[in-house]
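Engineer: let me see the structure of the following:
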Amino acid sequence: MNDKDETYVLNLCDEVLGLKGSRQHLFLFLLGDKGHRLPVDVYYPEKKLVIEYREYQHTNAVAFFDKPDKLTVSGVSRNEQRKLYDKRRRDILPKHGITLIEINYSDFHHNSRHRIVRDVKRDLEVVSKILKG
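Structural biologist: Purely as a prediction, here's the structure:
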């Protein structure tokens, strides 16, 4: 069983939408700095919809994820690269007629370790509101 918050939230999205999205979907037109395709968390082709789950490290510095002393192939820190790639998704997906919805960990009740305190009923309501909002 995968207990990652991302998996939990994407499964909630599947339930709310009544569809099974394509996880870690790759588009030919969404590329990283070395020409590799950038994945999106989930894509629903029937709705031309991408959903990205934003964990704590997407908005806050976390040394474990950022590896500040090591540069990426882009020549920037992992934190900077993540910001660039997040922006790239925001800019490019709409140009291809795809709606992007970002769901943040802070949209849910979470503990001091920034993990979701799971309550399926409450969390389905949160996701439903975001997706219909």
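Engineer: CA atoms for contacts and neighbours, from now on please.
Structural biologist: Noted.
Engineer: contact partners for Tyr53?
Structural biologist: Tyr53 is in contact with 6, 9-10, 41, 102-105, counting by CA atoms under 8 Å, 6 or more residues apart in numbering.
Engineer: my read is it is in a strand, agree?
Structural biologist: Yes: judged by DSSP: H, G, I helix; E, B strand; the rest coil, Tyr53 forms part of a strand.
Engineer: name the nearest residue to it, ignoring sequence neighbours.
Structural biologist: Among residues not flanking Tyr53 along the chain, Ile103 sits closest, at 4.9 Å (CA to CA, 6 or more residues apart in numbering).
Engineer: and the one you found, what element?
Structural biologist: For Ile103, the host element (DSSP states H and E) is strand 99-104.
Engineer: to compare against the first, here's another:
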Amino acid sequence: MPKAAQDVSRTAIRDEHYVLDLCDAVLGLKAVRQHCFPFLTGDPDRRGYRKPLPVDGFYPALSLVVEYHERQHRERVGFFDDKPTVSGVPRGEQRRRYDERRADLLPKHGYRLVVLEVDEFPHDSAKRLLRHTNDKEIVSRRLQDFRTQAGSGSVLSAD
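Structural biologist: As a prediction, the model looks like this:
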């Protein structure tokens, strides 16, 4: 594993896991991965059921949600966008709606959202992270306000 990953889990195979492991290292806390909030749901299916929308990483003590947006959040990717959805909209449109829903609803319920974009990190032409030595510094800058809270021992409400 590259030197940049020395502070992260050796099982961080996917870029999302790698970025969340960097967040864990910077904050000194372990994120709840793929957490679902009762107020954050997807579009209704044919029966009217709304499936919970998971967030990438949730830090309850900080009321913080971290999302890592890979290339499919910013550009059309046939493999991801051609999949059918329960609500009848193209997958790319559904992803955009869900990203907006997270950005709208999380703050309304007292949570702060930090979105880390693939373009913030060194990456290859396929937009896969190169896992560079300065990745942790990038995350540290983006989470600067929360590092102070995590280090002070103050605990904020998770609900």
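Engineer: for structure 2, what's the longest helix?
Structural biologist: helix 91-108 (DSSP state H).
Engineer: for it, grab the matching residue range in structure 1.
Structural biologist: Mapped onto structure 1 using TM-score structural alignment, helix 91-108 of structure 2 spans residues 78-95.
Engineer: mind telling me what element whichever residue in structure 1 pairs up with Asp24 of structure 2 is part of?
Structural biologist: Using TM-score structural alignment, the partner of Asp24 of structure 2 in structure 1 is Asp14. For Asp14 of structure 1, the element it lies in under DSSP H and E is helix 5-17.
Engineer: identify the residues contacting that helix?
Structural biologist: 20-21, 41-42, 51, 53, 55, 115-116, 123-124, 127-128.
Engineer: now swap in stretch 22-35 of structure 1 and tell me
Structural biologist: Here stretch 22-35 of structure 1 has contacts from 37-44, 73-74, 85, 88-89, 92-93, using CA under 8 Å, 6+ apart.
Engineer: do that again at 7 Å, thanks
Structural biologist: 37-44, 74, 92 (CA atoms under 7 Å, 6 or more residues apart in numbering).
Engineer: quick one: buried ones out of those?
Structural biologist: Applying 16 or more other CA atoms under 10 Å to the contacts of stretch 22-35 of structure 1, the neighbour count classes 38-44 as buried.
Engineer: tell me how many other residues crowd the closest residue to Arg102 of structure 2 other than its chain neighbours.
Structural biologist: Distances taken as CA to CA, 6+ apart place Leu40 nearest to Arg102 of structure 2, at 7.1 Å, with adjacent residues excluded. Applying other CA atoms under 10 Å, we find 18 residues neighbouring Leu40 of structure 2.
Engineer: structure 1: which residue goes with Leu40 of structure 2?
Structural biologist: By TM-score structural alignment, Leu40 of structure 2 lines up with Leu30.
Engineer: ok but its match is inside a strand, no?
Structural biologist: Yes: remark: Leu30 of structure 1 belongs to a strand, assigned using three-state DSSP.
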